[in-house]
Structure formats: C-alpha cells, structure tokens
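Novice: sequence plus predicted model, see below.
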Amino acid sequence: MNVVTLRLGGEMMALPAECLREILEPVPVTRVPQAGPFAPGLINVRGAVVPLADLRVALGMQPEPATEDTRMLVLDVPLASGTGTVAILADKVLDVTEMDMSKLDAIPGVGVRWPPEFLLGIGKWHGEFVALPDLEKIFMSGAAQGAAATALEEGN
C-alpha cells in the first residue's frame, strides 16, 4: 500500500495515500463554539468548508506548537454517513512510500502509548517504528462526537 509518512507529536505515523487529497501549509482556523478539542475548528479549502481535526487528541498525545514544518493534510475519511473530507494537523510530512501491509506487527499489549483500538498496526520505515492510525475508527468514535461531528457532517 502507498502511504504518506508524517511526524505527529514526535512519533512517526503513516496514512493511506489513497485518502490524501492535498497537503497545505497552515491556513487560518475558524473556531467552532463548544466544539471539543478533537475537531475545534473549520478551514477554507478552495472555497469548501473543511473541519480540522487533531489526531493527537484521539491518540492521547500532548499538543505541540506549530513550527515552519507544520502542515494540514486534507483527507477523505469514512464517516457514518459515507465518506467525508477532513483536514488533520501534522508536525511534518515526510514522504509518500510503499509499505507492505502483510509485514505489519500486531499492536503489543503493553508499552504502547496510544489507544490500541485506534491503530491498524505497527510497521518499520527506514529502521524506525511507524504507527498506522485507523482513521475510520478514530473519526467514528467518541472523539468525533458532539459539535465536532456535526461540523464534519455539515462540511461535506
């Protein structure tokens, strides 16, 4: 599978390249009143309203300040009502590469910092561990409920 590799909270992550629409430099975020920390705002992507989510929240990671490497990845993700468009933050986008999904390791029962239900598996890339978040489970979980989920649905 082709994946896009990125850094998030100091960790290496990989997302399916097929769900990637585009990579943006940070743009202004419109805060949504009473939205939770997972998807606190909306961005304008070529005239379309797109919710901005922070995977760090779902994965239990600490927030980090933006740097010159910070990017917004616009993705098509599965939602309860079908596929929707959402943007996520990345501390740095690294590469688009091929990853052999049959060589993914199962999520260990101990020693993992992230909720195991939100990961597809752990792989290796250039000698470093790479976590593959399960975008469908993350966006259909409680992390995306409430005002943030409404913003996701209305943005599409």
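Specialist: Everything's here; your move. Keep in mind it's a predicted model, so treat the numbers as computed, not measured.

Novice: switch to C-alpha atoms for all contacts and neighbour counts from now on
Specialist: Will do.

Novice: got a list of contacts for the lengthiest helix in the chain?
Specialist: What stands out as the longest helix in the chain, according to DSSP state H, is helix 147-154. Outside of helix 147-154, the residues within contact range by C-alpha atoms under 8 Å, 6 or more residues apart in numbering are 32, 34-36, 38-42, 50-51, 81, 84-86.

Novice: can you check stretch 58-68 too?
Specialist: Residues contacting stretch 58-68 (C-alpha under 8 Å, 6+ apart): 9, 38, 56-57, 91, 113-115, 118, 138, 143.

Novice: contact partners for the spatially closest residue to residue 70 that is not a sequence neighbour?
Specialist: Closest residue in space to residue 70, ignoring its immediate chain neighbours: residue 91 at 4.4 Å, by C-alpha to C-alpha, 6 or more residues apart in numbering. Neighbour list for residue 91: 6-9, 66-67, 69-71 [criterion: C-alpha under 8 Å, 6+ apart].

Novice: mind putting those residues into CSV with neighbour count and distance to residue 26?
Specialist: Output for the contacts of residue 91, formatted as CSV (neighbours: other C-alpha atoms under 10 Å; distance: C-alpha to C-alpha, whole Å):
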residue, neighbour count, distance to residue 26
6, 23, 15
7, 18, 15
8, 22, 15
9, 18, 17
66, 13, 9
67, 10, 10
69, 13, 9
70, 18, 7
71, 21, 6
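
Novice: keep only those of these that are in strands.
Specialist: Among the contacts of residue 91, DSSP state E puts 6-8, 71 in strands.

Novice: pipe those into CSV and attach distance to residue 149 per row.
Specialist: Below are those laid out as CSV (distance: C-alpha to C-alpha, whole Å):
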residue, distance to residue 149
6, 24
7, 25
8, 22
71, 22
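
Novice: second one coming, line it up with the first:
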Amino acid sequence: MAETAQYVTLGVAEDLFAAPVERVQEILDMRPIARLPQAPANLLGMIDVRGQGVPVIDLRLTLGLEQIADTETTRIVVLTVTGRDGALTLGLKADRVFEVTVLDDPRLDPPPAISGTWNGECIAGIGRRNGAFVTVLDLDRLLGALAIERAA
C-alpha cells in the first residue's frame, strides 16, 4: 500500500493552506530579516539558516492579502522549490503553523474552474482536514518564479 501524503498545515488570515512535508526543511520562530533594496513587496529579505543566506517570502502578500504585524505565532517555514534552474531554498513567512498531518482523503479536488483572469495554477488541489477545506499549494508554481528572477 502506498504511503499517504503528509502535509505541513499553515494558517494565513482565516484560511488553511498546506505544503508537502517532503519540501519542508524546518520551521523557525520569527527572527530579524535583512531587507533587500528594491525587492518586490513580498520578498521580505534574507535570514541566515546554518550559514546559508535564505530569502524570505511573505505568504500573505504573495496571496494578495494585507500585511500584518508579526505575532507570537508567526513562523518561517524553510522549504525547497524548483525553478527553471533547479532547486532553491526559501523561507515562507506564515501567520502560524499548525501540524504535520494527513488529509481526510488522500485524493485532492482540482481548483475550481472559474472563467476570468484567475486560473488557480498555484494550487495543487483542495483537500479537507477535519471537515475544513485545505488549499494545498503548488510551491513550484507559487514561488518558483523567484528562482527564475534570481537566476536572470
């Protein structure tokens, strides 16, 4: 029998998101971030993770939400994404991190097919955890463009 996929569940505003656990290297408490001049708004800057400079992306801003002040539950999820030129380690700032878990059903529903400019391609699928919707992020599509911009 195949292993059931595990996810790290993240909270942003009132919404629940998930990232595949195999992409997550570690979860850090909030720490000072060195700002980068003229960086896009969602690129907060850099942190040091065991001697490696890691860019930090604000998931709220990336998802089009308002920036808020950090709280005691704010976390940086250090993970790996794949861009055009290969793997890139990024920090993803989330309002909170809940748990490593499996979803109620291992099958994910596709993002809703709605006409217009929104295509949902940064969503790997929609699952449920304890009956609540969980949006599973396609990290490569959501964040992989940063690897492309960085390499340019």
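Specialist: Yep, that arrived. Just so it is clear, the model here is predicted, and its values are computed rather than measured.

Novice: can you give me the distance of the residue mapped onto residue 83 of structure 2 from structure 1 to residue 90 of structure 1?
Specialist: When structure 1 is aligned by TM-score structural alignment, residue 83 of structure 2 is paired with residue 79. From residue 79 of structure 1 over to residue 90 of structure 1 the distance is 21 Å, taken as C-alpha to C-alpha, to the nearest Å.

Novice: give me the more crowded residue out of these two.
Specialist: residue 90 (24 against 20; other C-alpha atoms under 10 Å).

Novice: contacting residues around the residue positioned nearest the centre of structure 2?
Specialist: What sits nearest the mean C-alpha location of structure 2, by C-alpha atoms, centre = their mean, is residue 92, with 5.4 Å. Residue 92 of structure 2 makes contacts with 56-59, 76-79, as judged by C-alpha under 8 Å, 6+ apart.

Novice: at 10 Å what do you get?
Specialist: When contacts are counted by C-alpha atoms under 10 Å, 6 or more residues apart in numbering, residue 92 of structure 2 touches 27-28, 42-44, 55-60, 62, 75-79, 143.

Novice: what does it align to in structure 1?
Specialist: Per TM-score structural alignment, residue 92 of structure 2 is aligned with residue 88.

Novice: residue 65 of structure 2 too?
Specialist: Matched by TM-score structural alignment, residue 65 of structure 2 corresponds to residue 61 in structure 1.

Novice: that match: what secondary structure?
Specialist: coil (DSSP: H, G, I helix; E, B strand; the rest coil).

Novice: and for it, the neighbour number?
Specialist: Per other C-alpha under 10 Å, the neighbour tally for residue 61 of structure 1 reads 16.

Novice: what lines up with residue 25 of structure 2 in structure 1?
Specialist: Counting by TM-score structural alignment, residue 25 of structure 2 lines up with residue 21 in structure 1.

Novice: quick check: that match touching residue 4?
Specialist: No: Residue 21 of structure 1 is beyond contact range of residue 4, at 11.3 Å (criterion: C-alpha atoms under 10 Å).

Novice: so between the two, which is more surrounded?
Specialist: Legend: neighbour count by other C-alpha under 10 Å for residue 21 of structure 1 and residue 4, higher for residue 4 (20 against 14).

Novice: isn't the more buried one right next to residue 15, touching?
Specialist: Yes: counting by C-alpha under 10 Å, residue 4 of structure 1 does reach residue 15; the two are 5.4 Å apart.

Novice: shared neighbours, the two?
Specialist: By C-alpha under 10 Å, 6+ apart, the residues touching both residue 4 of structure 1 and residue 15 are residue 96.

Novice: and the gap between residue 84 of structure 1 and residue 67 of structure 1?
Specialist: To residue 67 of structure 1, residue 84 of structure 1 is 28 Å away according to C-alpha to C-alpha.

Novice: just give the nearest non-adjacent residue to the match of residue 92 of structure 2, would you?
Specialist: Distances taken as C-alpha to C-alpha, 6+ apart place residue 53 nearest to residue 88 of structure 1, at 4.8 Å, with adjacent residues excluded.

Novice: contacting residues for that neighbour?
Specialist: Residue 53 of structure 1 touches 36-42, 72-73, 86-89, 139, 143-144, 148, 152, counting by C-alpha under 10 Å, 6+ apart.

Novice: strands of structure 1, start to end?
Specialist: 2-8, 11-16, 20-24, 30-31, 41-45, 48-53, 71-79, 82-90, 92-98, 119-125, 128-133.
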